[in-house]
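Chemist: what follows is a predicted protein model with its sequence.
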Amino acid sequence: MKPQKPVFSLQDVNVDSYKLNAYSGSTLFVSSVITLTLNAQNHNKVGIWYTPSHLEALYDGVPIGTIRIPGFLQPAHSSNVTMQTRLLFPCVNASQIVTEASLQEDSRKTMFQMKILGDVGAHLLVFHIILLKIKVGLECDMNIDYKELTNRNEVHNTIGSFPTNSQSMFMNCTLALNI
């Protein structure tokens, strides 16, 4: 029995709500709620039950948001389990992010770089019996080219979704298993 890593792919990003606040004439703060729809695949012979969890979204090492992950089951030999999670940004200084990005080298001037960190509890299941409890440490580096998003007209309306197969977004994740 060769265990395989479960595979998660981002299917859809939907901006549910947002609020813009301007202070001192030029500082812009953004608060938003975003729904992420993920597709989960588990090619193992055991099911995996994930416990509800929270992950942190960081910008330049500072927490800017929280991802709430509900508990869900990834059955054995499954290839199309869809789950939704919420990304909450309570108050992000958008002016600072754009200013810092403009100071970067030319190839990264329009990039918003974010890190996602946290632990998710998981239980391995066979015939509804828990065999093993593990903790999965997740670290993702996410780059979003916000200029490319707006140039390609990929953000539809003001509240809506943008395609996840976009050239405007890149994510690289690593997992660590703790038994």
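Modeler: Sure, I can see it. Numbers count the residues shown, from 1 in each chain.
Chemist: switch to C-alpha atoms for all contacts and neighbour counts from now on
Modeler: OK.
Chemist: and the strands in the protein?
Modeler: In the chain, the strands defined using DSSP state E lie at 7-23, 27-42, 47-50, 53-59, 62-69, 72-74, 78-93, 111-126, 129-145, 161-163, 169-178.
Chemist: and here's the other structure:
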Amino acid sequence: MLFTAVNPNKVGIKYGESKFTVMYRGIPLGKALVPGFYREAHSVRNVEATIAVDRANLLQADAANLIKDTSLNDRVELRVLGDVGAKICILNFDSPGVQVKLLFQI
């Protein structure tokens, strides 16, 4: 899974390691792990996460829909759930944890 981290703020943001649950039509497919990283002020960075599918509990109809979405639409709508730890970085000092706004477009 590839997503873009955009920081439009005037300060840098340090993101901690994050774990997400990846879901397809309400069914958990697996877990995604994103390593921690630093995002400079006014910057954009592509971040890659690998989805580990340990056991997908797909019914045959759900599996058919997943295959149909990938072949016909060339994309699959996924829901990504999880928490992200972030800190503001000013002059090499980290703030306490802050709340961040995430927008996933997959």
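Modeler: It's in. Worth saying up front: this structure is predicted, and the values here are computed from it rather than measured.
Chemist: can you give me the TM-score here?
Modeler: In this superposition the chains share a TM-score of 0.71, using TM-score structural alignment, normalised by the length of structure 2; 99 aligned residues with a Cα RMSD of 2.9 Å.
Chemist: ok, back up a step: okay if I get the strands of structure 1 as CSV plus mean neighbour count and distance to residue 101 of structure 1?
Modeler: Converted to CSV, those look like this (neighbours: other Cα atoms under 10 Å; distance: least, Cα to Cα, whole Å):
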stretch, mean neighbour count, distance to residue 101 of structure 1
strand 7-23, 14, 19
strand 27-42, 18, 15
strand 47-50, 21, 36
strand 53-59, 18, 12
strand 62-69, 18, 16
strand 72-74, 19, 37
strand 78-93, 17, 13
strand 111-126, 19, 6
strand 129-145, 16, 10
strand 161-163, 17, 22
strand 169-178, 12, 16
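Chemist: distance to residue 151 of structure 1 added to those strands, as JSON lines?
Modeler: What follows is those, written out as JSON lines (distance: least, Cα to Cα, whole Å):
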{"stretch": "strand 7-23", "distance to residue 151 of structure 1": "18"}
{"stretch": "strand 27-42", "distance to residue 151 of structure 1": "20"}
{"stretch": "strand 47-50", "distance to residue 151 of structure 1": "38"}
{"stretch": "strand 53-59", "distance to residue 151 of structure 1": "23"}
{"stretch": "strand 62-69", "distance to residue 151 of structure 1": "25"}
{"stretch": "strand 72-74", "distance to residue 151 of structure 1": "37"}
{"stretch": "strand 78-93", "distance to residue 151 of structure 1": "22"}
{"stretch": "strand 111-126", "distance to residue 151 of structure 1": "14"}
{"stretch": "strand 129-145", "distance to residue 151 of structure 1": "10"}
{"stretch": "strand 161-163", "distance to residue 151 of structure 1": "13"}
{"stretch": "strand 169-178", "distance to residue 151 of structure 1": "14"}
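Chemist: right, and those strands - which one's nearest residue 102 of structure 1?
Modeler: strand 111-126 (8.8 Å; Cα to Cα).
Chemist: tell me the angle of that closest one relative to strand 53-59?
Modeler: 160 degrees (axes from the mean of the first three to the mean of the last three Cα atoms, to 10 degrees).
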